[in-house]
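S.K.: using only what follows, build the 3D model:
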Amino acid sequence: MTHRIPNPALFLAALVAGLSYWAASHILPAGAVLAAWKGAGVALLAVWAFVSAPTTAGRWIALVLAFGALGDVLLETSGLTVGAVAFLIGHVLATALYWSNRRTARDGTTPAILLMLGVPLTAYAVSGSPGVLLYALALGAMAATAWISRFPRSQVGAGAVLFALSDLLIFARMGPLAGSIVPDLLVWPLYLAGQAMIAVGVVTSERAR
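M.R.: Below you'll find the predicted structure:
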């Protein structure tokens, strides 16, 4: 990272909350406490982004992260469909942010097209669900526009790809990875890393301008 992380204590608290949830989820039974714990990591990232980059893009990514935290909680309390709606809204907001801050140069167009098409096609191939396909269209758009945005590709673009990979592993539980331990081990770390990288990339970029 080329810029110092602002408000490091708050950022560290977000990471600790997120990483500790991953450990707790393998020990504690499902319930309100675990659901709140799950949402705490990304919710703290949202707060961190909000206070660390008081710009339009900084507040915008904070809102995107807030919908991610809401989705985390709703997945545990209200089911996959309701939780997915919160994430879908977040992806639409993120896509609008990245598109409105796209690069003037056209480098990265090919990877972006591959993400735009590959994410939803892969999601449908592993799940066979039209509903998953609809959600994954927004997920692919989010990842594709993140890749061509002016924000650091090594953070925001790569973070969006990690987010997409995390969701693809969830969808694979409906098909080729049903009963596999792989999603249990990788979904949350990939997701948390992706969200943290996105938040850092946008915030540090805004502070450097």
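S.K.: only C-alpha atoms for contact and neighbour calcs from this point on.
M.R.: Will do.
S.K.: only the buried residues of the lengthiest helix in the chain, if you could.
M.R.: Counting by DSSP state H, the longest helix found in the chain is helix 182-208. Residues 183-184, 187-206 are the ones in helix 182-208 that count as buried (16 or more other Cα atoms under 10 Å).
S.K.: what helices and strands are in contact with it?
M.R.: helix 8-24, helix 32-52, helix 56-77, helix 158-172 (3 or more Cα pairs under 8 Å, 6 or more residues apart in numbering; DSSP states H and E).
S.K.: repeat that for 6 Å
M.R.: helix 158-172 (3 or more Cα pairs under 6 Å, 6 or more residues apart in numbering; DSSP states H and E).
S.K.: counting by contacts, list what the helix it packs on packs against.
M.R.: By 3+ Cα pairs under 6 Å, 6+ apart, helix 158-172 packs against helix 109-127, helix 182-208.
S.K.: could those helices go into CSV alongside distance to V82?
M.R.: Below are the helices and strands packed on helix 158-172 laid out as CSV (distance: least, Cα to Cα, whole Å):
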stretch, distance to V82
helix 109-127, 18
helix 182-208, 18
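S.K.: looking at these, which is closest to N7?
M.R.: helix 182-208 (11.1 Å; Cα to Cα).
S.K.: now do that closest one and helix 56-77, the angle between them.
M.R.: Helix 182-208 and helix 56-77 are oriented at 160 degrees to each other (axes from the mean of the first three to the mean of the last three Cα atoms, to 10 degrees).
S.K.: the nearest residue to L192 once chain neighbours are set aside: neighbour count?
M.R.: With Cα to Cα, 6 or more residues apart in numbering as the criterion, L192 has its nearest non-adjacent residue at 6.8 Å, and that residue is G18. By the criterion of other Cα atoms under 10 Å, G18 has 27 neighbours.
S.K.: correct me, but G18 touches G39?
M.R.: No - with contact defined as Cα atoms under 6 Å, G18 does not reach G39; the gap is 8.1 Å.
S.K.: please give the structure of this sequence too, so both can be compared:
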Amino acid sequence: MVVKRALADSRPWLLLSLIAGISYYFLRDNNIPGLYLIIWKGLGVGFLAVFAVVRHHSTDGRLMAAIMAFGSLGDMLIEIDMIYGAVAFLIGHIIAIALYLRHRRARLAFSQRLFAIVMVPCVVLIAWALPFDRSGGPGIAIYTLFLGAMAAMAWTSNFPRYRVGTGALLFVISDLLIFARLGPLDGSVLPDLLIWPTYYFGQFLICTGVILTLRHKDPRVAA
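M.R.: Predicted coordinates:
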């Protein structure tokens, strides 16, 4: 009942996020002025940041809001310069790692621990190997080290894996598709079709999974 009520109370912000995120996907190739389209792109995850900060008045709620805020900033900056966008996302990953470390799962099965350990080097190596232009390899490796660590920490946190863990993996897939577009998938329609949906719905699952779990654990600081 607590989760159902939380969803009902938070519908405006989640609805605004879904409207912005889904509409951007279908209208991004229309003749919309660049600045407006950049702002539009940032609104999908930006509304998730508002949802997080108003739905749970705690340090963890503010951390999640910051993660989404830097994600929104990254969404917009990447349209101006890929490096600027990557820095914003990198900051978000660092904050996310800190949040997940505060909520470590007490017990992990061997397979779950192994998956998290293997995930980090695999993500780094795959991303590093994808672009044809090798000059950006070191930067990609540094960025994806934090990306992989974020996903591994999400997977081993006590937040629900079917939401937060899956959302983090979708984020990883989205970024790998970006790097693949610079290499073997150059000219393919797959990155254009899949990058935004995997990223946006990954962020949506992460944010809602964390906040609803926090509300269930400590409803005293919930709005």
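S.K.: returning to what we had before: now do the longest helix of the first structure: distance to the chain's middle.
M.R.: 6 Å (Cα atoms, centre = their mean, to the nearest Å).
S.K.: picking up where we left off before, which one of the helices and strands packed on helix 158-172 of the first structure lies nearest to A14 of the first structure?
M.R.: Nearest to A14 of the first structure, of those and by Cα to Cα, is helix 182-208 at 8.8 Å.
S.K.: so that closest one matches what in the second structure?
M.R.: The aligned range for helix 182-208 of the first structure in the second structure is 190-216, by TM-score structural alignment.
S.K.: how close does Y21 of the first structure get to G31 of the first structure?
M.R.: Distance, Y21 of the first structure to G31 of the first structure, by Cα to Cα, to the nearest Å: 13 Å.
S.K.: show me which of these two is the more surrounded one.
M.R.: Y21 (22 against 11).
S.K.: that one -> the second structure?
M.R.: Per TM-score structural alignment, Y21 of the first structure is aligned with Y24.
S.K.: if you skip the residues just before and after it, what's nearest to its match?
M.R.: K41 (6.1 Å).
S.K.: so what corresponds to the one you found in the first structure?
M.R.: Using TM-score structural alignment, the partner of K41 of the second structure in the first structure is K38.
S.K.: neighbours of its match, how many?
M.R.: Neighbour number of K38 of the first structure under other Cα under 10 Å is 28.
S.K.: ditto for L133 of the first structure
M.R.: 20.
S.K.: and what of P176 of the first structure?
M.R.: 13.
S.K.: so what's it up against?
M.R.: Taking Cα atoms under 6 Å, 6 or more residues apart in numbering, we find P176 of the first structure in contact with no residue.
S.K.: state the distance from it to L115 of the first structure.
M.R.: P176 of the first structure sits at a distance of 21 Å from L115 of the first structure (criterion: Cα to Cα).
S.K.: ok, and the closest non-adjacent residue to the counterpart of Y135 of the first structure in the second structure?
M.R.: Aligning on TM-score structural alignment places Y135 of the first structure opposite Y143 in the second structure. Closest residue to Y143 of the second structure apart from its sequence neighbours, by Cα to Cα, 6+ apart: L90 at 6.4 Å.
S.K.: the one you found in helix, strand or coil?
M.R.: helix (DSSP: H, G, I helix; E, B strand; the rest coil).
S.K.: what residue of the first structure takes the place of it?
M.R.: So, by TM-score structural alignment, L90 of the second structure is matched to L88.
S.K.: how close does its match get to A141 of the first structure?
M.R.: 11 Å.
S.K.: who has more neighbours, these two?
M.R.: For L88 of the first structure versus A141, the count of surrounding residues by other Cα under 10 Å is larger for A141: 25 against 22.
S.K.: could you check the helix or strand harbouring the more buried one and say which residues are buried?
M.R.: A141 of the first structure is located in helix 130-147, with elements delineated by DSSP states H and E. Buried residues in helix 130-147 of the first structure, counted by 16+ other Cα under 10 Å: 132-133, 135-147.
S.K.: closest one of these to F11 of the first structure?
M.R.: Checking the buried residues of helix 130-147 of the first structure against F11 of the first structure with Cα to Cα, the nearest one is A146 at 21.6 Å.
S.K.: who touches the equivalent of that closest one over in the second structure in this structure?
M.R.: Aligning on TM-score structural alignment places A146 of the first structure opposite A154 in the second structure. Contact analysis of A154 of the second structure by Cα under 6 Å, 6+ apart lists Y100, G165.
S.K.: now swap in G209 of the second structure and tell me
M.R.: Contacts of G209 of the second structure (Cα under 6 Å, 6+ apart): R163, V164.
S.K.: gap between it and E79 of the second structure?
M.R.: Taking Cα to Cα, one finds G209 of the second structure at 28 Å from E79 of the second structure.
S.K.: right, and the helices and strands packed on helix 158-172 of the first structure - which one's nearest A94 of the first structure?
M.R.: Of these, nearest to A94 of the first structure by Cα to Cα is helix 182-208, at 10.2 Å.
S.K.: what about the closest residue in space to E206 of the first structure that isn't next to it in sequence, how many neighbours?
M.R.: Nearest non-adjacent residue to E206 of the first structure, counting by Cα to Cα, 6+ apart: A53, 6.3 Å away. Here the number of neighbours of A53 of the first structure (other Cα under 10 Å) works out to 22.
S.K.: for A65 of the second structure, see how far away the equivalent of A53 of the first structure over in the second structure is.
M.R.: The alignment partner of A53 of the first structure in the second structure, by TM-score structural alignment, is H56. Plainly put, H56 of the second structure is 10 Å away from A65 of the second structure if you go by Cα to Cα.
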